[in-house]
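**Student:** after the sequence you'll find the predicted model.
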Amino acid sequence: MQKEGKVVPLAAAIDRGGRMPLPCLPVLLLQVRDKAALQLRQGLQDLFDNADDTLFEMADKALDRCDQNLYFEAMRDLRLKRKSIERGFLDIFYDTFARIGQVDLLAHLADAGKPRSKAQVERAVAVEGMVGRVLSRDGIALQQLVLRLQVLLDRPLYEQHNPLGPAALCDYFLDAGRNLGVGLRVKLVLLKLFERYVLRDADIIYNQANQLLRAAGVLAELPLPPRRRAEDRRMRARRGPVTKGQAPDADATGQACFNALQTLLAPVRGQFAPRLHSATSVQPVSTADLLRLLSHLQRYVPATHQADDFDLGQQLEQLLLRVSVRSGTHRRIASADEDMLNLVGRLFAFIERDDNLPASLRPLLARLHIPLLKVALLDKGLFSRASHPARRLLNEIATAAMGWECGSKGLRDSLHLKVERIVQRLLNDFAEDASLFAELLDDFVAFNQDERRRNELLEQRTRDAELGRARALQARQQVQQVLNQRLRGRLLPQVVVQMLVQTWSQVLLLAWLKQGEASRAWREALQTMDTLLVSVTPPQDPQALLQQVPSLLKALRDGLTSVALDSLATREFFLQLEQLHLRACATSSELPPGGQRQRLSDVLVAEDIVLAIAEEPACAPLQVADAQAAALQQVQRLRIGTWFEVLDEAEPQRCKLVARIDSSDRLVFANRTGMKVHEWSAASLAQALQRGDLRVLDDGLLFERALEAVLDGLRRRQVQ
């Protein structure tokens, strides 16, 4: 019989805030629980560390503005509630463990007959798929754990009531996140992240628990469950450091990928052999020796501002020639290593001429040729794993720098200095330990997140300002329209026309902007204007006018107060309005004296009323020719976040599409910092694209684009 214990880790007790009573469980079971809690805590931390980036990428790719706002709000909500979700998850986990084996078998019947919403059904389907994948992968280890827990508890424990089962872990996460104010789509994304960062490591929890119980003699005769394949382990590892002086086992996928590439690279072999005609024998240089030669050359990579006279092929050839002369043996590079040299060389040749990259970035990235070549020689997984730290670092730098200014102004900003420091650090410190790339990647991602958030804030302000401007323009045009409908072509008192155009138009604008065209405030403002116009138009029935005047005066006074009209001007207007009402009810013999008659003269509104500061779209819509139809379709398909390069200026300028204002047919562009720099209408942008005044940049991942271009070139060469 195991001893009972109430000892729990201090960290766990703090997390639960002392709210839960300590369970009276066997010590072995407490140890299983605490080891599992540590692993789950780490998985949750990884989940939330990566959730921000995932949601931002989804917002960046979203075509609809509502979807973008949805993901941005989810990012904010997740940041605010992260700690409470982590704490709630562990609280539920501890509470379930405290009641292990004491579950009411009829409890599930209470919810069985309840109708479920569409969202609940979709969530249940997603969870079912996640649970199925864990069971197919780690089912044997989980079954052994259930058997051992039954022996330890001395009572049956069904798999669905196992607190460490995948279904239970999913339930903990869903329960802990109930107060998240996000929709179904975001919840499904979070479930996918939960699978990637928590359930992916479920085998660690099960194996640790099985090892602990097996060592204590609980069903020690059970055979060890099969371990996951080494490839799965490598894919799961956060980092894959390479021990200095020891090449790692090539991952099967990476080796297979490189083997396929060697067929394409075979025709270009023979470029790295020293010209020794008197050598009696040929001996290939080992990969370890080649790495040492590259490390020697790495120290002499010139700075970007120096003359570009450093050719890696020539430098290697000279070193091999020197080694061959000293040894008396013709030394050459092995075929596989030469293929890798050719492949990486072609990748960097593409990078150096890729005009999607800022001109100032290309020479910086070119200095990474030798470090990336050494990584490729050490780990061929560089070509098969998109998550490889060296590959990701190159992609992250290229993506972050997409909006760099090509002129001298962009050379000394914080991002440029950061990239310079990363490149120099790799040249100075990288020998054969690839974990340096992972360290620099983490550092750069953290730096870039801070900078990206600042830029996003400015972009959002630019968007809000442009949307506000468009809405104000739309409101002004609507007010102009209703004023012209009621005033144009009519003979009306000058004082009333002036008040409606100069002051009441502001009341209408305020009502439209604040509450919209369908609002009660807008309708009442229009009704007040119509009543005013009727009241000053003779002939009038005095009795009817007396009934209208009190409510009219009150509505006018309330409206003028809302736009803060000067009290003296308000008083003067009401005095004149009183005279107009008297005139409307009077006969010609009862008209006011001549001076007053002059003040109350009528005017013919002969032209359209144009309110002050009426703005037009920056680029008026143009007639679209048939030849421009394709360019216009391209413009209509553009997503928010697409990068452009403007070529019709003194220096090329890079800008990003940050807002599409449909109401005024405007596309707004900002620079990398989020400041507005250009705007076009859809038709004028299509014309500019067709003329070549600007071009769309390919902001796809750099390594992937380079590799695809190199392979296409090799295939064409092979066909020829």
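**Tutor:** Yep, that arrived. Numbering: from 1, shown residues only.

**Student:** hey, let's count contacts and neighbours off CA atoms from now on
**Tutor:** Will do.

**Student:** counting by contacts, list what the lengthiest helix in the chain packs against.
**Tutor:** For the chain, the helix with the greatest residue count under DSSP state H is helix 435-487. Here helix 435-487 touches helix 389-400, helix 414-429, helix 505-515, strand 653-661, strand 666-670, going by 3 or more C-alpha pairs under 8 Å, 6 or more residues apart in numbering; DSSP states H and E.

**Student:** now do the longest one and helix 389-400, the angle between them.
**Tutor:** Calculated by axes from the mean of the first three to the mean of the last three C-alpha atoms, to 10 degrees, helix 414-429 forms an angle of 160 degrees with helix 389-400.

**Student:** quick one: buried residues of helix 414-429?
**Tutor:** 415-416, 418-420, 422-424, 426-427 (16 or more other C-alpha atoms under 10 Å).

**Student:** for this structure, what spans make up the strands?
**Tutor:** Assigned by DSSP state E, the strands in the chain fall at 4-5, 25-26, 282-285, 330-333, 491-493, 602-604, 643-646, 653-661, 666-670, 676-680, 694-696.

**Student:** of all those strands, which lies closest to A521?
**Tutor:** For these, proximity to A521 was assessed by C-alpha to C-alpha; strand 491-493 is nearest, at 25.2 Å.

**Student:** tell me the helices and strands packed up against that closest one.
**Tutor:** strand 602-604.

**Student:** so which elements touch the strand it packs on?
**Tutor:** strand 491-493.

**Student:** may I see the buried residues of the strand it packs on?
**Tutor:** 492-493.

**Student:** what of stretch 252-268?
**Tutor:** Of all the residues in stretch 252-268, those buried under the rule 16+ other C-alpha under 10 Å are 254-255, 257-258, 261-262, 264-266.

**Student:** ok and the longest helix of the chain relative to strand 653-661, angle-wise?
**Tutor:** Going by the same axes, to 10 degrees, helix 435-487 makes 50 degrees with strand 653-661.

**Student:** picking that back up, include distance to L714 when you put the strands of the chain into a markdown table, please.
**Tutor:** As requested, the strands of the chain are arranged in a markdown table below (distance: least, C-alpha to C-alpha, whole Å):
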| stretch | distance to L714 |
| --- | --- |
| strand 4-5 | 67 |
| strand 25-26 | 65 |
| strand 282-285 | 25 |
| strand 330-333 | 21 |
| strand 491-493 | 81 |
| strand 602-604 | 79 |
| strand 643-646 | 29 |
| strand 653-661 | 32 |
| strand 666-670 | 38 |
| strand 676-680 | 40 |
| strand 694-696 | 27 |
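
**Student:** next up, a second structure to put side by side with the first:
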Amino acid sequence: MSVNARQVIEALKSRYAVKESASVNVNTEDVTQFLRNLNPDQIPKDHGILETVAAQKTEWVLAGQDIAILHSIRDCMAMVFRLVDLEEEIAVRLRQVTPLVSADLLEDPCAPLNPGKENIFTIVDLLMDATIGWSADQGRAGEKLLMQVDEVFTGLTGDTPDYVVLQNSLNDFLGKEKSRIQKLEERLAASESGKLRSQRGRTIAVESMNNALEGKLLTQNMVNFLKGPWHESLQLIAITKGVESDEWIRATKLTETIIWTLQPISEADLEKANAAKQRLYRIMEHLPGEIEDLLLAVEQGSDAAQATLETIEEDHVNIISGQELEYVDFDLFEVEGTRIAKGPAVSRILLKKVNNLEPGQWFTYEDNDKIARIKLVLKLEDVKQLLFTNRNGMKALEKNYDEMAYLLSSGVIKPLNHASVFSSTFSTIYEGLIEEHQKKLKAAKQADQEEAEREAARQKAIEEAKALARSREEEDQRRKEEEKEKRIKKAREEAAKSENRERVAEITEAVANLNIGARLKLPAADGELEECKLAVRVAAADKMIFVNRTGIKVGDYTSEQLTTLLVAGEGEIDDAGVEFEDTLAQVVSKLRQDRDKSYDDLTGSES
């Protein structure tokens, strides 16, 4: 992930909800210097470096980015110690780097995200990897390692630590240690691998043979063969070819077939019994050749091999001739004086964990309340055996796959994290926080965009509604005009009749005398007559505007149009209204009469 310091700081401030204070009174450089000078005894075990700064510098108000970084260090260090299990003597030393890591991160928040660059993270990774197998009982080699660790920590706490020099020095020491230990491990693996294969081969051969023999009927000849040269041959195949080989699979199936040929045929049905016998005869015909191919314990073609095959053929001849076989009692094999019990099979999931183990992995092994640190140095897949050593390259433990699967599942053996745990913990947490913050920003941007789109859609809907309303209003007005024109046209036709000539003249005069406020009944939108009054009369344009009781316009007409409607009976004049000039004259006359009256006369009060 390619990031810059600003992205790291913004992500950390978002994670820890840090707001910038207006009263910041200390710069990052001063905080960094304070951390580098911090006494190791003052470093808290819970990694709360921010609380340590606050407790010792009560007057300081840190910048938001410094607070966020110090918060993150507490969480990252806590995670490191959850992931890795170190001896307390090593853990104490590791805690001492907390203020140094804090100082480096304040100077460069991207430090954990720069793989390959020498810094405090790569050095601590090396130290943790080197000390994961350390314990106090490792003698001089353990003491030497501890001295080197202390030397590195001393270099880290200097005024200007040179990470390149420190890392090169540590690599030189660890390289020599690795070479020394590797020689011991290789020598041990070479000497033990043959023993483990032989031991495991014998054990597997015994288990396989016991599984095949248990509950079966055998003659003395067959007991001698199976527990003698055939058992020895199985061991040789397991040791030399491996238990996953085709030869081993073929040998175990052949063992079952040999034993099957001696079991009584118990078919009650005569036809089925005869069929079983025919199958048995066919198998017995080819059996000697197959046995001879896998009879590794006896030289092929030798007199001993021929004698061995003849003892088997003796029983088979008796079967073919119909003679009764004489079965004998026999014991199953024992290993080291203990009968091998058939236990429950280990699950595939548990075995898969063992199959995925790689040499070089470290574990803790608890035995009688004591915990040892062991390293897997040898994995023999053919015989399913594992060999472990301590850090000094000395043999510590050997287990087969099934045993290891059980010990892992029960927690007796636990895997240890040690490869780049320190740097990877910081980088993983930082990258996760950055990714989370970017998702939040993206979500916020998306939300703003969606809100803007919703607002735009709302405005568009409003405009469309207004446009639709205008369209409907225009359509309604057009329809009204059409209705009006139809009525006027019809009224004109009626008014044009000769018998209405006098009425036209009469109504024309009445219309001409209509005053503001005149009350009429005129056609509404539905054609029904509606009470209305003359609200406006524009003489110059010969236009009269009528409104209903609520003040809503009913229509506008010219004198000719209104006359035509009235003549045709499409309207009625209820009240012609008071002429404005008459009203005005009355008001002026009244004012003149009252001009010479006193206040008391006007108000009606007595002096």
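**Tutor:** Yes, it's here. None of these values were measured; they are calculated from a predicted model.

**Student:** TM between them?
**Tutor:** Here the TM-score for the pair of chains, by TM-score structural alignment, normalised by the length of structure 2, is 0.48; 365 aligned residues with a C-alpha RMSD of 5.3 Å.

**Student:** list the residues that contact A670 of structure 1.
**Tutor:** Shown in contact with A670 of structure 1 (C-alpha atoms under 8 Å, 6 or more residues apart in numbering): 459, 462, 655-658, 676-678.

**Student:** at 6 Å instead, please
**Tutor:** By C-alpha atoms under 6 Å, 6 or more residues apart in numbering, the contact set of A670 of structure 1 is 655-656, 676-677.

**Student:** sorry, back to before: I'd like the buried residues of stretch 252-268 of structure 1 as JSON lines, with distance to R571 of structure 1 appended.
**Tutor:** Output for the buried residues of stretch 252-268 of structure 1, formatted as JSON lines (distance: C-alpha to C-alpha, whole Å):
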{"residue": "G254", "distance to R571 of structure 1": "85"}
{"residue": "Q255", "distance to R571 of structure 1": "89"}
{"residue": "C257", "distance to R571 of structure 1": "86"}
{"residue": "F258", "distance to R571 of structure 1": "88"}
{"residue": "L261", "distance to R571 of structure 1": "88"}
{"residue": "Q262", "distance to R571 of structure 1": "91"}
{"residue": "L264", "distance to R571 of structure 1": "90"}
{"residue": "L265", "distance to R571 of structure 1": "90"}
{"residue": "A266", "distance to R571 of structure 1": "94"}
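
**Student:** the strands in structure 2, which residues?
**Tutor:** Along structure 2, the segments classed as strands by DSSP E run 218-219, 327-328, 334-335, 338-339, 362-367, 370-380, 385-389, 395-400, 413-415, 519-523, 529-538, 543-547, 553-557, 572-575.

**Student:** can you add mean neighbour count and distance to S193 of structure 2 and give the ones you listed back as TSV?
**Tutor:** As requested, the strands of structure 2 are exported to TSV (neighbours: other C-alpha atoms under 10 Å; distance: least, C-alpha to C-alpha, whole Å):
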stretch	mean neighbour count	distance to S193 of structure 2
strand 218-219	20	36
strand 327-328	14	39
strand 334-335	12	20
strand 338-339	10	24
strand 362-367	19	20
strand 370-380	20	8
strand 385-389	23	9
strand 395-400	16	11
strand 413-415	19	22
strand 519-523	22	116
strand 529-538	19	116
strand 543-547	20	114
strand 553-557	17	111
strand 572-575	16	125
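
**Student:** out of these, flag the one nearest D66 of structure 2.
**Tutor:** strand 413-415 (36.1 Å).

**Student:** show me where the stretch 101-250 of structure 2 has helices.
**Tutor:** With DSSP state H, counting those that start in this stretch as the criterion, the stretch 101-250 of structure 2 has helices at 120-131, 139-156, 163-213, 220-225, 231-240, 246-260.

**Student:** redo these as JSON lines? Include distance to F426 of structure 2 and mean neighbour count.
**Tutor:** Putting the helices of the stretch 101-250 of structure 2 into JSON lines (distance: least, C-alpha to C-alpha, whole Å; neighbours: other C-alpha atoms under 10 Å) gives the following:
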{"stretch": "helix 120-131", "distance to F426 of structure 2": "9", "mean neighbour count": "22"}
{"stretch": "helix 139-156", "distance to F426 of structure 2": "19", "mean neighbour count": "15"}
{"stretch": "helix 163-213", "distance to F426 of structure 2": "18", "mean neighbour count": "17"}
{"stretch": "helix 220-225", "distance to F426 of structure 2": "65", "mean neighbour count": "18"}
{"stretch": "helix 231-240", "distance to F426 of structure 2": "47", "mean neighbour count": "23"}
{"stretch": "helix 246-260", "distance to F426 of structure 2": "49", "mean neighbour count": "16"}
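
**Student:** out of these, which gets nearest to S72 of structure 2?
**Tutor:** Taking the helices of the stretch 101-250 of structure 2 one by one with C-alpha to C-alpha, helix 120-131 is closest: 15.0 Å.

**Student:** got the angle for the closest one vs helix 139-156?
**Tutor:** 170 degrees.

**Student:** on that earlier part again, will you turn the strands of structure 2 into TSV that also has distance to R454 of structure 2?
**Tutor:** As requested, these are arranged in TSV below (distance: least, C-alpha to C-alpha, whole Å):
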stretch	distance to R454 of structure 2
strand 218-219	88
strand 327-328	92
strand 334-335	81
strand 338-339	80
strand 362-367	58
strand 370-380	63
strand 385-389	66
strand 395-400	67
strand 413-415	55
strand 519-523	45
strand 529-538	45
strand 543-547	41
strand 553-557	38
strand 572-575	54
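
**Student:** which ones are touching the nearest residue to H437 of structure 2 once chain neighbours are set aside?
**Tutor:** Leaving out its chain neighbours, the residue that sits closest to H437 of structure 2 by C-alpha to C-alpha, 6 or more residues apart in numbering is A11, at 5.3 Å. For A11 of structure 2, the contacting residues are 433-434, 437, by C-alpha under 6 Å, 6+ apart.

**Student:** picking that back up, just curious, which of the buried residues of helix 414-429 of structure 1 is nearest to L510 of structure 1?
**Tutor:** L415 (43.5 Å).

**Student:** now the closest one: how far from V423 of structure 1?
**Tutor:** Remark: distance between L415 of structure 1 and V423 of structure 1 (C-alpha to C-alpha, to the nearest Å) = 12 Å.
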